[in-house]
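Asks: How does the following fold in three dimensions:
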Amino acid sequence: MMPTLSVFDENNMASDYKNVVLKQLEERNKLFDKFSELINSHSSLYESNKELKKANLQYKVDIEKVKDENQDLCNKVQTGVSVAERSEQFTALEQKLFKVQEELTEVHRTKGARAQQIIDLNLALQEKEKEASSNIDVVCAKDEMITALKAQVSSMEQELNDLKQANQTVNDEYQALNITYLAIEEKLKKCQLENRNLIERWMNLKHVEAQALNTENNQFKRTTSTKAVSLETQSETSQSATRRDSASSPQASPSAQSSLSPPVAVTLKQRFSDFFSGRSLRHPDDEIHSGHALGYASTHSSAIVCLPQEAVSKWAAHENEVTATRFSLSGGRLATGGSDRLIHLWTFAGDKSRLQYTLRGCNGGVTSIDFDPQEQCLAAGCNDYSTKVFSLITQRLKVCLTGHNGKVLSSRFLGSQVRLASGGSDRTVKVWDLKTGGCTRTFMAGSSCNEIVAVDSADCLASGHFDRKIRVWDIRAGSHAVNEIDVSGRVTSLDMPLDKTSMICCTKDHTLELVDLRKASVLKVFSDDSFRVATDQTRCAFSTDGRYVCGLSSDGSVLSWDVDTGSLATCTREHNDPVISCCWIGGRLVTGDKNKQCILWSDS
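Replies: Okay, here's the model as predicted:
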């Protein structure tokens, strides 16, 4: 089929070329028809001038003849011609000469007019020649343009053929992947069915085991109660004997006095009753100490804030840039995302990081990470124009939210597991319902959205934009921003403390700005000579207690400021590359740089 199609295309191109040449000839004929009348008039004037020259020459010959005749007459007069004859001849000659002079004058007048016409026609001819030359240049330019367009058409046709082949290949791959997906889905259904059967069997076995354990516990209770009764009887017998002995001998020995302590059976019975009632024998403080040993700290507790002064742990978290870091709300897990399209979840044994598992499914670099309040899902904004929601229970992709026309630069849960907000470079902010996977609201921000934070746990959110504005949105209100706050530079990141009354904003003007949401104004500006923001998505962080803010610099420095005094609290440099991501919760601060390194900080 392909050779036939090419011959058909060549025939079409040949016929198109002939039509173009024919049109060009017709345009040339139209152009030169304008000069035909001018050329014909020039030719006629030239012939007229030629004839006048001949007539002038003839008149000159006649004048010479008349002069000769006049000379002859004069000679005859001198030889004796009569006066009458001479006067008649002289009169005739004068009349003839007068007529000849009149004709000569007319000829000269006509010659001058003809000469002027020739000059005018020559000027017009020169103008027409210039116009013709300019038209020829235009025609040459058009020919070159036609040649270039033909080459472009041929390249476009080649590209179209390549795209058709690529499309066919993609379709074939899609069909193959669809078949594979159906097969894997069938296997998944079988595995789920087997899993349900195994769970049912496991539950039955647990039920049987529980019944056996209950039977053993009942037997143990009966045995212990029997032993307790016998011990009580023995103790009563011994006490009565002791009383009799003491009554008979007032001075009893110390060993006999020690037998007056509480019965052992009572203590054993109390311990067994505590065991079967499920009461814990461990001290309450043990649970607190064990919780801190595992690194879990509640975000609502008054944990001691750790200022970044010493790097206690440093590890390679990704293959290249660490673009996002986020602690879970309990602080027990750390999620990191990078431009390698992977999301790693880490736990800590003391100060050592351990990779728990990896989430895959992003088709572009990860730009932001957020945990839901129940820590069952994780949302990741990606450069593939989508937001991926993963289940932390199954460690698989749960929902893929598509609808943005640009990179998704921030995704945040809005106080619940089923509502999420996202913003991207397409200058929109979208609110999603994770039950249906659909977009419920779209706000047209008019500028690229680099960060989103939830102002409250219900219906209010704030977004930071490229046009140096922070916009506050109410999901229940209209499609316009409730409030707009101007800052000094384009916004790269936003963060809020637990009280939700203020906000820290990182700008590309190399400053951190403290914003009061109630007054919609900037309260303080934090800056330093060593503080330089590296990218448009460089993050900042508030400490858990709201007393300090953290900024990241392009020279690898991590800086923290005191919010109350506005002074620089710490400035340390452990990174060798620009630092772009951070997360601060409780007594833990983690930072990530553009060369795959993550650092866990603590006080020195």
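Asks: make it CA atoms for all contacts and neighbour counts henceforth
Replies: Noted.
Asks: how about the residue lying closest to residue 413 once chain neighbours are set aside, what does it touch?
Replies: In this structure, residue 413 finds its nearest non-sequential neighbour in residue 420, 4.3 Å apart by CA to CA, 6 or more residues apart in numbering. Shown in contact with residue 420 (CA atoms under 8 Å, 6 or more residues apart in numbering): 411, 412, 413, 414, 431, 432, 433, 434.
Asks: For the comparison step, fold the sequence that follows:
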Amino acid sequence: MQQNNNGYTAPIISTASQSFNSIASWKQSIVNQLNQRNTVQTNAFSEIIKVYNDLMKRERQLQERNTIYEKEILALRNEKRGEKGASTSSSSSGSVSNRGKTIEELENKIYKLQEDLTLSYKTSADNASSLLSLNDKNKDLQNEMVSKEIELERVRSMLTSSEDSYKRLEAIIEEKTTVTQILKDELSALQSEFLHNESKVIKLEQENSELLERWIRKKNEEASKMNEANDFYHKMVEQREQFVHIKNDDININNISTMDVDAEIQNGRNLLDKQLNMTSSLLPSKSRKKFAAHQSEVYCLAFNSNGQMFASGSSDKSVKLWDALSCTHKTTLLGASQSIMSVNFSPNDEHILGTSNDNSARLWNVELGRPRHTLTGHIGKVYTGKFMLGSDKVVTGSHDRTIKLWDLQKGYCNRTIFCFSSCNDLVTLNTGSLIASGHVDHSVRFWDCNSGESVRVLEAIHEGQITSICQSLDPNLILTNSRDHTLKIIDVRTYLTLKTFKDQDYRNGLNWSRASWSPDGKYVAAGSIDGSICVWNALSGKTEKIISKVHNIGSSICCCAWSPLGYSFISGDKDKNIVQWE
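Replies: I've put the predicted structure just below:
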């Protein structure tokens, strides 16, 4: 507030303070406009208002003085009337003459005061007319101020839209920066691959020559065995010719052949039994090897088709490949800028698909260890991805409530399915023509890949969001895992729940916890929030085994997987560890 010399106070906002210089420029502009409005609309009339207030004050003083004089005149008149009725002496007449003069002077004063009062009334009338004109001007200024406020509101709305546009452009710049960083990472990976390419070629040539030498040695050994077989055949023919001349001997070459054939059949049966025993799925019982695989949580695991290699994905933004037998590290696949949520090998084991929280999926070449495609198009975290029929098509599910089908030969999305809820996991059925997806809204949805239409929706099949879906050896059965701490087997022909697995010690603690089905279809397994692994009998639905005290207590099991041949079982947890079981 600023005090004027005339006593009138006008609201002025200070522009000299340090706080004024620290606010935004558009706010400074508004403050300057308000100060200018006060100068034009208020301070310009302060002198008139002061004069008017002085005149009103003077008028009140004159009225008070006039009232006093009127009372004095009235008292003098009364006194004069009393003196006229009485007889007075000459001295009294002189006193009356003096009083008459006093009255005349007072009347003159009254006359002057009345003139002043008349002039004051006239001035008041002029001031009143001036005040009316000032009121009219004030109304005009108020109307102008309203229009200015409307204009100011319009400018504010424009400023808000400009800020929204600015934020949108910032988001686009950030996205472009992320894409640029991704491209830089890919370029770095390609450069590092190029630097090691010559050494790999030399190594491959050495391995090729070694394999060629081994192949030659093998052929020589086979030729030697063939020569021994020919020698044995000739000896047998000679013995048969000799036995023909012995009449009393019951044993002949035919009996010998039959005995040899029976022995070979028995050996074949034993070998077949051994092979059958080897292909039965391993029921994990104790830890064979436990090791820290990543720098952060292990979110996903997957074997290749022959079970000789497995891949792990982590929140440290990397995918690592491991030897399935020795658990030795083979290579690290880089390029993602956020956590890896799922991994999947192609049917021919040449490529591996990894989905990430950076809203994209990546395809790496397994042999070379370098990225082949980066699939961008989702606007949310990509939680899952699977290869479809063949190795040239993949399907991904995302938090943005869409499922996308990708053509890897062309490198772009050829179909987007809107699935109405965040997709946590999916699996391809019927040789890739059908997709089953599990969602946050507790439902399982089935989609036709050719038309993109929904085939069936199993609503609220669980009481919690579905964290994983996997397929058994029987293509008509799928296994679902949920945050309601249960697993269910669903028949995709009838859409009925065949089995429900639960245990008081099993608690699903993650939205992306992955369950696993053994290759022979006998067991299902899932990791619990307390670091234990629960294994159920898939046929009876009963708990087969609960394994604890191997993973760290309190460390949630994120994923587990059986080898396609069933001889190996692995699990990963939030404490960066992978455990191989026997």
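Asks: what do we get in the second structure for the residue nearest to residue 413 of the first structure?
Replies: Matched to the second structure by TM-score structural alignment, residue 420 of the first structure sits across from residue 394.
Asks: and the gap between that match and residue 96 of the second structure?
Replies: For residue 394 of the second structure, the distance to residue 96 of the second structure equals 131 Å [CA to CA, to the nearest Å].
Asks: next one: residue 298 of the second structure
Replies: Distance, residue 298 of the second structure to residue 96 of the second structure, by CA to CA: 126 Å.
Asks: neighbour count winner among these two?
Replies: A direct count of neighbours by other CA atoms under 10 Å for residue 298 of the second structure and residue 96 places residue 298 higher, at 29 against 16.
Asks: which position in the first structure aligns with the more buried one?
Replies: That one, residue 298 of the second structure, aligns with residue 322 by TM-score structural alignment.
Asks: coming back round to it: the residue nearest to residue 413 of the first structure: what secondary structure?
Replies: With DSSP: H, G, I helix; E, B strand; the rest coil as the basis, residue 420 of the first structure sits in strand.
Asks: What is the neighbour count of residue 323 of the first structure?
Replies: Residue 323 of the first structure is flanked by 28 other residues according to other CA under 10 Å.
Asks: what about stretch 401-414 of the first structure, distance to the chain center?
Replies: Its chain's C-alpha centre and that of stretch 401-414 of the first structure lie 9 Å apart, by CA atoms, centre = their mean, to the nearest Å.
Asks: Mean per-residue distance, stretch 70-80 of the second structure versus the first structure.
Replies: Compared with the first structure after fitting, stretch 70-80 of the second structure has a mean deviation of 1.4 Å; criterion: mean CA distance after the TM-score superposition for the first structure.
Asks: in that stretch, what's buried?
Replies: For stretch 70-80 of the second structure, the neighbour count (16 or more other CA atoms under 10 Å) marks 73, 76 as buried.
Asks: which residues sit against that stretch?
Replies: Under the contact criterion CA under 8 Å, 6+ apart, stretch 70-80 of the second structure has outside partners 103, 106, 107, 110.
Asks: and in the second structure, which of the contacts of residue 420 of the first structure remain?
Replies: Using both residues aligned by TM-score structural alignment, their matches' CA atoms under 8 Å, the second structure keeps these contacts from these: 411, 412, 413, 414, 431, 432, 433, 434.
Asks: So what does the first one match up with in the second structure?
Replies: The reference is to residue 411 of the first structure. By TM-score structural alignment, residue 411 of the first structure lines up with residue 385.
Asks: Give the closest residue to its match in space, chain neighbours not counted.
Replies: residue 396 (4.1 Å).
Asks: quick one: what helix or strand has residue 265 of the second structure in it?
Replies: Here residue 265 of the second structure sits within helix 253-279, counting by DSSP states H and E.
Asks: in the next helix or strand along the chain from that helix, what counts as buried?
Replies: Later in the chain than helix 253-279 of the second structure, the nearest helix or strand by DSSP H and E is strand 287-292. Buried residues in strand 287-292 of the second structure, counting neighbours by 16+ other CA under 10 Å, are found at residue 290.
Asks: circling back: correct me, but the match of residue 298 of the second structure touches residue 339?
Replies: Yes: between residue 322 of the first structure and residue 339 there is a contact at 6.9 Å, judged by CA atoms under 8 Å.
Asks: before we move on, the earlier item: does the residue nearest to residue 385 of the second structure touch residue 415 like I think?
Replies: No: at 10.9 Å, residue 396 of the second structure and residue 415 do not qualify as touching, with contact defined as CA under 8 Å.
Asks: any residues in contact with both of the two?
Replies: Joint contacts of residue 396 of the second structure and residue 415 (CA under 8 Å, 6+ apart) are 404, 405.
Asks: quick one: residue 523 of the second structure from residue 509 of the second structure, how far?
Replies: 21 Å.
Asks: give the contact list for the residue nearest to residue 375 of the first structure when sequence neighbours are not counted.
Replies: Closest residue to residue 375 of the first structure apart from its sequence neighbours, by CA to CA, 6+ apart: residue 328 at 6.8 Å. Applying CA under 8 Å, 6+ apart to residue 328 of the first structure gives the contacts 334, 335, 371, 375.
Asks: Please narrow those to those residing in strands.
Replies: The members of the contacts of residue 328 of the first structure that map onto strands under DSSP state E are 334, 335, 371.
Asks: In TSV: these, plus distance to residue 256 of the first structure.
Replies: Shown next, in TSV, are these (distance: CA to CA, whole Å):
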residue	distance to residue 256 of the first structure
334	64
335	68
371	68
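Asks: mind listing the strands for the stretch 201-350 of the first structure?
Replies: 310-316, 322-327, 334-338, 343-349 (DSSP state E, counting those that start in this stretch).
Asks: returning to that earlier point: measure how buried the residue nearest to residue 385 of the second structure is and give me the count.
Replies: 27.
Asks: now whichever helix in the second structure runs longest: how far from the chain's centre is it?
Replies: The residue-count maximum for a helix in the second structure (DSSP state H) belongs to helix 90-244. Mean C-alpha position of helix 90-244 of the second structure versus that of the full chain (CA atoms, centre = their mean) differs by 18 Å.
Asks: just stretch 284-292 of the second structure next, same as before
Replies: Distance of stretch 284-292 of the second structure from its chain centroid, counting by CA atoms, centre = their mean, is 34 Å.
Asks: How about stretch 62-78 of the second structure?
Replies: From the chain centre to the centre of stretch 62-78 of the second structure is a distance of 91 Å (CA atoms, centre = their mean).
Asks: Good, we can wrap up now.
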